[in-house]
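J.: attaching a predicted model along with its sequence, questions to come.
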Amino acid sequence: MQRDELTAWLRLLLCPGVGNTTARRLLAAFGLPQSIFEQDTAALGTLASAAQVTSLQTRPPDLEMQVEATWRWLQEAPIEGTQRWLCTLGDAMYPASLLVTEDPPLVLFMLGQPALLPSLGRSVAIVGSRNPTPQGTANAKQFARAFSDAGLAVISGMALGVDAAAHEGALEGPGADGLATVAVVGTGLDRVYPARHRDLAHRIAQRGLIMSEFPLGTPPVQANFPRRNRIISGLSAGTLVVEAALQSGSLITARYAGEQGKEVFAIPGSIHSPQSRGCHSLIRQGAKLVESAQDVLEELRLPETLAPNSPGLFRSDGAGEPASEDDSGLLIHMGHDPVSLDALCARTGLPTATLQARLLELELDGHVGRLPGGLFQRMASA
């Protein structure tokens, strides 16, 4: 991309009050952004409001700074083995699945492997809570690994919790012709948010893609994260919600998926867990209840599916050796809902010190998860 072309695209992107819908109408009528800015007031007025015409005819005050920053970002050496580029609405490489959605971004800032873009056609989104239960984290990781083993790329938002677990699980498998995972972020690509995911971002870029519709320098503004969720759902064949509270950004992603005609899947959980209520609400609204990755693959009618005993499909990553006979009895007493230490003492009759020691051993072996509030929960594989 030449600098004058970059300037025109960024000017269109930064015009206050214009928005994607009007910008797309202008592009359809006049072609590239350079042509839009060559039009007179009368021509622009046939497709835009008076306020929008004024905005289009006024150079944004921060345009030159943004052009310089973006041009420098494109020229600088990226993470080893990766590339940086802008994928515009007129680009032949623009993701086809996103192009047909109601509100495709004008520009996608990209970091990673451009050769992997065609593989985006075989992908599934995994989203969920930023504060998942241990079981939710394990589910996100093992479902992502199973999808990757089945030849799918996993799309998520690189947030804390379920998103990060999904990316990690996908990076353990082969993905879609080398495309392991895609992170759609809500900030500019010149920063990593949250900062603790810097190493994860590097690994995603080396085996996949990181993308954003927001200009460089965009900070983590709360309103941007729900907006980017339409891209996560739009890129994928279906969206799996692992855990979500009733007021959750994951439900926004699921709503976008439904509006885009995509499949929505949800993993059920305990009726006592706030993190399961969003999934249960989705299921009541028609989302597909799933218990294994195979359920998703079959619903999407994908030809490459895993055999029932394939590693990662049903077995939890954290599960070590099978629990001993004594521990199996304790697990039975636990059930599958969160339970307190006092309740377990009453159910088992064991002394508190003995019970704490055995629970610690089960936790280290991946059979039990520790929850906030002093609660424990049996992991699904145990």
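T.: Sure, I can see it.

J.: please make it C-alpha for all contacts and neighbour counts, starting now.
T.: OK.

J.: mind listing what Arg277 touches?
T.: Contact analysis of Arg277 by C-alpha atoms under 8 Å, 6 or more residues apart in numbering lists Ala244, Ala245, Leu246, Ile271.

J.: the last one falls within a strand, correct?
T.: No - the assignment for Ile271 by DSSP: H, G, I helix; E, B strand; the rest coil gives coil, which leaves it out of any strand.

J.: what's the distance between the closest residue to it other than its chain neighbours and Ile267?
T.: Computed as C-alpha to C-alpha, 6 or more residues apart in numbering, the closest residue to Ile271 that is not its neighbour in sequence is Arg277, at 7.3 Å. Taking C-alpha to C-alpha, to the nearest Å as the measure, Arg277 falls 11 Å from Ile267.

J.: next one: Glu363
T.: From Glu363 to Ile267 the distance is 23 Å (C-alpha to C-alpha).

J.: another one to put next to it:
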Amino acid sequence: MGPRLSPEQRVSWLRLIRSENVGPRTFRSLVNHFGGAAAALDALPDLARRGGRPILVCSRAEAEREIAEIERRGAQLIALGEPDYPQTLAAADGAPPLITVAGAATVFQRPMVAIVGARNASSAGRSFASRLAQELGGAGWVIVSGLARGVDAAAHDASFRSGTVAVFAGGIDCLYPPEHADLAGRIVDDGALVTEMPLGWRPRGQDFPRRNRVIAGLSLGVVVVEAALRSGSLITARLATELGREVMAAPGSPLDPRCEGSNALLRDGATFITRSDDVIEALAPLVDRGPPPAPPISLAQAGAAGFEGGEPQDDQRMRVLELLGPSPAAIDDLVRQSGSDARTVQIVLLELELAGRLDRLPGGKVSLRDFGFRP
């Protein structure tokens, strides 16, 4: 892992990720392209304007207030590449550039496994999740989950003494569900509360898949206990598969709709587990191999010079735009088929993304949101 950010860099990083239409993948592209967050911030207004519309850029005052409030609450803001940032999460595609952590960040140095499942879990499902979490915690594993009702709460409650990580869908000050305040208080003694969302952010439905991606990214593997066919737990399992993590599931009654999703995972090739030894055995090769190296991200000083070079010509921009559509396209293909160099294509994509017109997808692919619209 790299050096810690300077206070000036931390403000610039937070301003960039809190600016409109800047997600983790866009952040990485901007910082790597312009040589640092400060230079990327300077470029944002022109990029968005050329993409089709202006955007809101987070002010220095807003970023400084958030940092001060995080520190006042006894939490910390950890940047991608810093020593305390979880290595498994850093290696994940779309890793958050900044996470807010309350509790013991040292817990990230140990191997982590996620246990997720139904909010309305049966008594048997909760008992199994509790026993699994307790035994895995005793074997040195940190349990990761989402602090939800049912399986998540059972897993956290059984492992808070050995170390557990709860990932929030909202700000660190916006606990959900609120009745788990006492559980969250117990977690921070030997574990951690984690979120990528701003202070004061109250979770919405669309924020939970983003939280689930962090759960999967932190963990070497995900265990699913009782999940319906349409559930957040299956989203976590899918995201874990995309990230190359091990997906495991406990079998359930074919008569219980709460087990249809987890049983479907087993049918589709998830590892069958009925005890903690099954989990440890499945994850042993990943522990031995260690986390893969994280993709590079620039830690250039805030005053670093931006990327030199002019903006794309109108005909270059149009050729890239014509190649885009609602279906995912590989960036390498766009470079080859447009006849432009990689730098030019990346700038056009950044323009469109900052204007809210482009989605970045796993595997280096992109798609156009407003297909049919042309400037």
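T.: That came in fine, so what should we check first? Since the model is a prediction, treat every value here as computed from it, not as a measurement.

J.: need the TM-score from the superposition.
T.: Once superposed, the chains reach a TM-score of 0.70 (TM-score structural alignment, normalised by the length of the second structure), with 283 aligned residues with a C-alpha RMSD of 2.4 Å.

J.: sorry, back to before: what helix or strand is the residue nearest to Ile271 of the first structure on?
T.: Secondary structure assignment for Arg277 of the first structure, by DSSP states H and E: helix 277-284.

J.: just how off-centre is that helix within its chain?
T.: 19 Å (C-alpha atoms, centre = their mean, to the nearest Å).

J.: that helix maps to which residues in the second structure?
T.: Mapped onto the second structure using TM-score structural alignment, helix 277-284 of the first structure covers residues 260-267.

J.: so how much does that stretch differ from the first structure once superposed?
T.: Here the mean offset of stretch 260-267 of the second structure against the first structure after fitting is 0.7 Å, by mean C-alpha distance after the TM-score superposition for the first structure.

J.: how far away is the aligned residue in the first structure for Phe34 of the second structure from Arg24 of the first structure?
T.: Under the alignment (TM-score structural alignment), Phe34 of the second structure pairs with Phe30 of the first structure. Phe30 of the first structure is 10 Å from Arg24 of the first structure, where distance means C-alpha to C-alpha.

J.: next one: Ala353 of the first structure
T.: 66 Å.

J.: would you say Leu189 of the first structure is within a strand?
T.: No - Leu189 of the first structure: not assigned to a strand; according to three-state DSSP it is coil.

J.: identify the residues contacting the counterpart of it in the second structure.
T.: Matched across to the second structure, Leu189 of the first structure falls on Ile172, judged by TM-score structural alignment. By C-alpha under 8 Å, 6+ apart, the residues touching Ile172 of the second structure are Thr100, Val101, Ala102, Leu193, Val194, Thr195, Met197, Pro198, Leu199, Gly200.

J.: kindly report the same for Met110 of the first structure.
T.: Arg84, Trp85, Leu86, Cys87, Leu189, Leu209, Ile210, Met211, Ser212.

J.: and Val162 of the first structure, by the same measure?
T.: 126-132, 136-137, 140-141, 242-243.

J.: buried ones only from those residues, please, as a PyMOL command.
T.: A single PyMOL command selects the buried members of the contacts of Val162 of the first structure (16 or more other C-alpha atoms under 10 Å):
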select buried, resi 126+127+128+129+130+132+136+137+140+141+242+243
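
J.: which ones among the contacts of Val162 of the first structure lie within strands?
T.: Cross-referencing these against strands under DSSP state E gives Ile126, Val127.

J.: sort out for me which of the contacts of Val162 of the first structure are in helices.
T.: Gly136, Thr137, Ala140, Lys141 (DSSP state H).

J.: need the max-distance pair from the residues you listed.
T.: Using C-alpha to C-alpha, the two most remote members of these are Gly136 and Lys141, lying 8.6 Å apart.

J.: onto which residues of the second structure does stretch 252-264 of the first structure map?
T.: Counting by TM-score structural alignment, stretch 252-264 of the first structure corresponds to 235-247 in the second structure.

J.: about what we covered before: looking at Glu363 and Ile267 of the first structure, which one has more neighbours?
T.: Between Glu363 of the first structure and Ile267, Ile267 has the larger neighbour count (other C-alpha atoms under 10 Å), namely 24 against 19.

J.: the more buried one: what's it in contact with?
T.: Leu240, Val241, Val242, Glu243, Cys279, Leu289, Val290, Glu291.

J.: how would you label the last one: helix, strand or coil?
T.: It refers to Glu291 of the first structure. Secondary structure, three-state DSSP: Glu291 of the first structure is coil.

J.: just give me the neighbour total for it.
T.: Neighbours around Glu291 of the first structure, by other C-alpha under 10 Å: 15.

J.: let me see the contact set for it.
T.: Glu291 of the first structure touches Ile267, Pro268, counting by C-alpha under 8 Å, 6+ apart.

J.: what distance do you get for it to Glu298 of the first structure?
T.: For Glu291 of the first structure relative to Glu298 of the first structure (C-alpha to C-alpha), the value is 12 Å.

J.: next one: Phe265 of the first structure
T.: 12 Å.

J.: try Ser248 of the first structure
T.: In terms of C-alpha to C-alpha, Ser248 of the first structure sits 27 Å off from Glu298 of the first structure.

J.: more crowded one of these two?
T.: Neighbours per residue (other C-alpha under 10 Å) separate Ser248 of the first structure from Glu298, with Ser248 holding more: 16 against 12.

J.: pick out the residue nearest the middle of the second structure.
T.: Central residue of the second structure (C-alpha atoms, centre = their mean): Val214, 3.8 Å from the mean position.

J.: that one -> the first structure?
T.: Checking TM-score structural alignment: Val214 of the second structure goes with Ile231.

J.: quick one, what contacts its match?
T.: Neighbours of Ile231 of the first structure in contact, by C-alpha under 8 Å, 6+ apart: Leu98, Pro104, Val184.

J.: now whichever strand or helix holds it: buried residues?
T.: Element membership of Ile231 of the first structure [criterion: DSSP H and E] is helix 224-235. Buried residues in helix 224-235 of the first structure, counting neighbours by 16+ other C-alpha under 10 Å, are found at Asn224, Phe225, Pro226, Arg227, Arg228, Asn229, Arg230, Ile231, Ile232, Ser233, Gly234, Leu235.
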